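Novice: Just the structure for this:
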Amino acid sequence: MAPDGITVPPMGGANVRKKRRWRRSAHTPKEGARRTRNYWYTGYNFGYTSRMDFVIEIGRRQRKRQAMHQSLLDVAQRLFEEQGVSRTTVDDIAQAADVARTTVFNHFPSKEAIALELASDTMQHIAEQSQALLESGTAALEVLQCAARAVLDSAINQGELAAAVARELLQSDPDRAGRASELVPVKHIVEAILFQAREEDSLRTDVPVEIVAERFTGQVIQLVTQVGTCDASKLREHLSVCLDILFNGITERSN
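Specialist: All right, here's what the predicted structure looks like:
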């Protein structure tokens, strides 16, 4: 009897074994007559099939793949910090991780995809912090300033890695730009905050939130592409100007 909470799978399945048995005809002959007709039939010896071995094997494979995926990320991050993104190749990553080049491509379609995944944790943290501020009652436009400055500050700390990610976000290829936006959703964070600002009646009612979010996000990403080639204080100054222009354009004007 199965314990509560466990579903017992049906009998049979992959582990069914066939057994051949000899059986005489079911025909009952007249008294004194001989049984002359015999035939084979196939009987089935059913056994309990749980598929547990299959599930365990799949789990092992997934854990092994996840471990390799994380190992490649760790190796790539170290090389990016030591050599820079532009001077690091997929062959370098494969050699440092002691795997074949094809193994790297089995996990990441390109070197830039690795950079995007490394940056995704930072964006997740910024999104969570922004959500926490909104839930605490902080005004949405103030949260937007904090989020934009956090994006730029993290980019300055990441250096060339952030610039490479920004270039992926600005890709002319819509597929590449779309994949980058999924991993580093700057626009979605800005858009969500602006919608909250509208709920607070701090935005003009005629302002198209999606367009404003796209334009402002584009300005922030353009600033990030200059990380490493432009002084950090200049980048922060440019961001302050962008924020001032944004707020002057989207907030309700007093008479």
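
Novice: alpha carbons only for contacts and neighbour counts from here, please
Specialist: OK.

Novice: all helices of the stretch 101-250 of the chain, in order?
Specialist: Taking DSSP state H, counting those that start in this stretch as the criterion, the stretch 101-250 of the chain contains helices spanning 101-107, 111-135, 140-158, 160-169, 174-183, 186-199, 209-225, 232-250.

Novice: OK, contacts around the residue nearest in space to the middle of the chain?
Specialist: When C-alpha atoms, centre = their mean is applied to the chain, the residue found nearest the centroid is residue 183 (6.2 Å). Taking C-alpha atoms under 8 Å, 6 or more residues apart in numbering, we find residue 183 in contact with 116, 117, 119, 120.

Novice: same thing with residue 156?
Specialist: Counted by C-alpha under 8 Å, 6+ apart, residue 156 has contacts 162, 224, 227, 228, 232.

Novice: gap between the residue nearest to the fourth one when sequence neighbours are not counted and residue 189?
Specialist: Okay, so that is residue 228. Distances taken as C-alpha to C-alpha, 6 or more residues apart in numbering place residue 159 nearest to residue 228, at 5.8 Å, with adjacent residues excluded. Distance, residue 159 to residue 189, by C-alpha to C-alpha, to the nearest Å: 22 Å.

Novice: Same check on residue 219?
Specialist: Distance, residue 219 to residue 189, by C-alpha to C-alpha: 14 Å.

Novice: Also residue 131?
Specialist: Distance from residue 131 to residue 189, counting by C-alpha to C-alpha: 9 Å.

Novice: More neighbours: the two, which one.
Specialist: Using other C-alpha atoms under 10 Å as the criterion, residue 131 and residue 189 rank with residue 189 on top: 22 against 17.

Novice: That one against residue 129, yeah?
Specialist: No: using C-alpha atoms under 8 Å, residue 189 is not in contact with residue 129, being 10.9 Å away.

Novice: Let me see the contact set for residue 252.
Specialist: So residue 252 contacts 202, 203, 204 (C-alpha under 8 Å, 6+ apart).

Novice: mind listing what the last one touches?
Specialist: Neighbour list for residue 204: 198, 250, 251, 252 [criterion: C-alpha under 8 Å, 6+ apart].

Novice: and for comparison, fold this next one:
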Amino acid sequence: MESASLRERQKERRRARIYGVAIELFKQGGFQTTTATDIAKASNVSRGTFFNYYPYKEAVLLDYGSAVVEELRALAESRLAEGTPPATVLQEVWMRLAEQNEHERDLIPPLAYEVLNPDPERARIAYQALPLGKVIEMILRPMQQAGQLRSDLSLSRMSNLIADTYLMIALRWSAYGGGRSLQEEMRLTLSFLMDGVMRR
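Specialist: You can find the predicted model right below:
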């Protein structure tokens, strides 16, 4: 039993090392130019070992995105527990995500494309790894309970529409740029979206 536990810890450490090295290489040299062989070599593992942990290169980004969303969830829970109004919490979470994505601009397109992958299984895995809609749903629930949101759409649908819009705006911004920062684009986008979900 103890040896099995030791093996699990070793596997977790190896996965963490591969992940850390891969993200660093993506940031330094770009996602597209970094190969699985590059990651394996820099991690001191074989190419086969890399694929044992990550069946495709984009899967590393799903771990990255999952960690980002988990940080946002923790921030939202903390701010809501402090009594911060949900609309303010959503703005803070939204802008925190935009700030992070602005710094990691090259990682947005491959992550977004994975969510839109034509392979349904890969798209499903990506969608489950990046539950931004669930975080938004948690933030908006008190507003729904207070009767502040429109009632002709479910809370889940509104939350997913907001999350999906974030993804598409971030993808377009990272690909084409524009005169505004991503944070400014997202500030305007969130204002527009919230007008759409509030009860009139």
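
Novice: that older thread, turn the contacts of residue 204 of the first structure into CSV, including distance to residue 110 of the first structure.
Specialist: Output for the contacts of residue 204 of the first structure, formatted as CSV (distance: C-alpha to C-alpha, whole Å):
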residue, distance to residue 110 of the first structure
198, 39
250, 39
251, 42
252, 45
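
Novice: So among the residues you listed, which ones count as buried?
Specialist: 198, 250, 251 (16 or more other C-alpha atoms under 10 Å).

Novice: Give me the nearest residue to the corresponding residue of the second structure for residue 164 of the first structure, chain neighbours excluded.
Specialist: Using TM-score structural alignment, the partner of residue 164 of the first structure in the second structure is residue 110. With C-alpha to C-alpha, 6+ apart as the criterion, residue 110 of the second structure has its nearest non-adjacent residue at 7.1 Å, and that residue is residue 58.

Novice: Surely that neighbour touches residue 111?
Specialist: Yes: counting by C-alpha under 8 Å, residue 58 of the second structure touches residue 111, with 7.1 Å between them.

Novice: Which of the two has more residues huddled nearby?
Specialist: Taking neighbours as other C-alpha under 10 Å, residue 58 of the second structure and residue 111 compare with residue 111 leading, 22 against 17.

Novice: which residue lines up with residue 82 of the second structure in the first structure?
Specialist: Applying TM-score structural alignment, one finds that residue 82 of the second structure aligns to residue 136 in the first structure.

Novice: now the biggest helix by length in the second structure against helix 86-103, angle please.
Specialist: Using DSSP state H to define each element, the second structure has its longest helix at helix 2-29. Per axes from the mean of the first three to the mean of the last three C-alpha atoms, to 10 degrees, the angle that helix 2-29 of the second structure makes with helix 86-103 is 70 degrees.

Novice: Relative to the first structure, which residues correspond to helix 2-29 of the second structure?
Specialist: Counting by TM-score structural alignment, helix 2-29 of the second structure pairs with residues 56-83 of the first structure.

Novice: Could you give the separation of the matching stretch from the chain centroid?
Specialist: 14 Å (C-alpha atoms, centre = their mean, to the nearest Å).

Novice: that older thread, hang on, the match of residue 164 of the first structure packs against residue 60?
Specialist: No: using C-alpha under 8 Å, residue 110 of the second structure is not in contact with residue 60; the gap is 10.7 Å.

Novice: post-alignment, the match of helix 2-29 of the second structure versus the second structure, mean distance?
Specialist: Compared with the second structure after fitting, stretch 56-83 of the first structure deviates on average by 1.1 Å (mean C-alpha distance after the TM-score superposition for the first structure).

Novice: Buried residues in that stretch, which are they?
Specialist: 68, 69, 72, 73, 75, 76, 77, 79, 80.

Novice: Over to stretch 242-253 of the first structure?
Specialist: For stretch 242-253 of the first structure, a neighbour-count test (16+ other C-alpha under 10 Å) marks 243, 250, 251 as buried.

Novice: do the same with stretch 187-204 of the first structure
Specialist: By 16+ other C-alpha under 10 Å, the buried positions in stretch 187-204 of the first structure come out as 187-198, 202-203.

Novice: and it, which stretch of the second structure?
Specialist: With TM-score structural alignment as the criterion, stretch 187-204 of the first structure aligns to 133-150.

Novice: Residue 118 of the first structure matches what in the second structure?
Specialist: By TM-score structural alignment, residue 118 of the first structure lines up with residue 64.

Novice: Now do the contacts for the closest residue to that match other than its chain neighbours.
Specialist: Excluding its sequence neighbours, the residue lying closest to residue 64 of the second structure (C-alpha to C-alpha, 6+ apart) is residue 23, at 7.9 Å. Taking C-alpha under 8 Å, 6+ apart, we find residue 23 of the second structure in contact with 60, 61, 64.

Novice: next one: residue 171 of the first structure
Specialist: residue 177.

Novice: how much space between it and residue 178 of the first structure?
Specialist: As for residue 171 of the first structure, its distance to residue 178 of the first structure is 9 Å (criterion: C-alpha to C-alpha).

Novice: With residue 212 of the first structure instead?
Specialist: As defined by C-alpha to C-alpha, residue 212 of the first structure lies at a distance of 19 Å from residue 178 of the first structure.

Novice: Ok, residue 164 of the first structure next?
Specialist: Applying C-alpha to C-alpha to residue 164 of the first structure and residue 178 of the first structure gives a distance of 15 Å.

Novice: Which one of the two is surrounded by more residues?
Specialist: Set residue 164 of the first structure next to residue 178 and count neighbours by other C-alpha under 10 Å: residue 164 wins out with 20 against 16.
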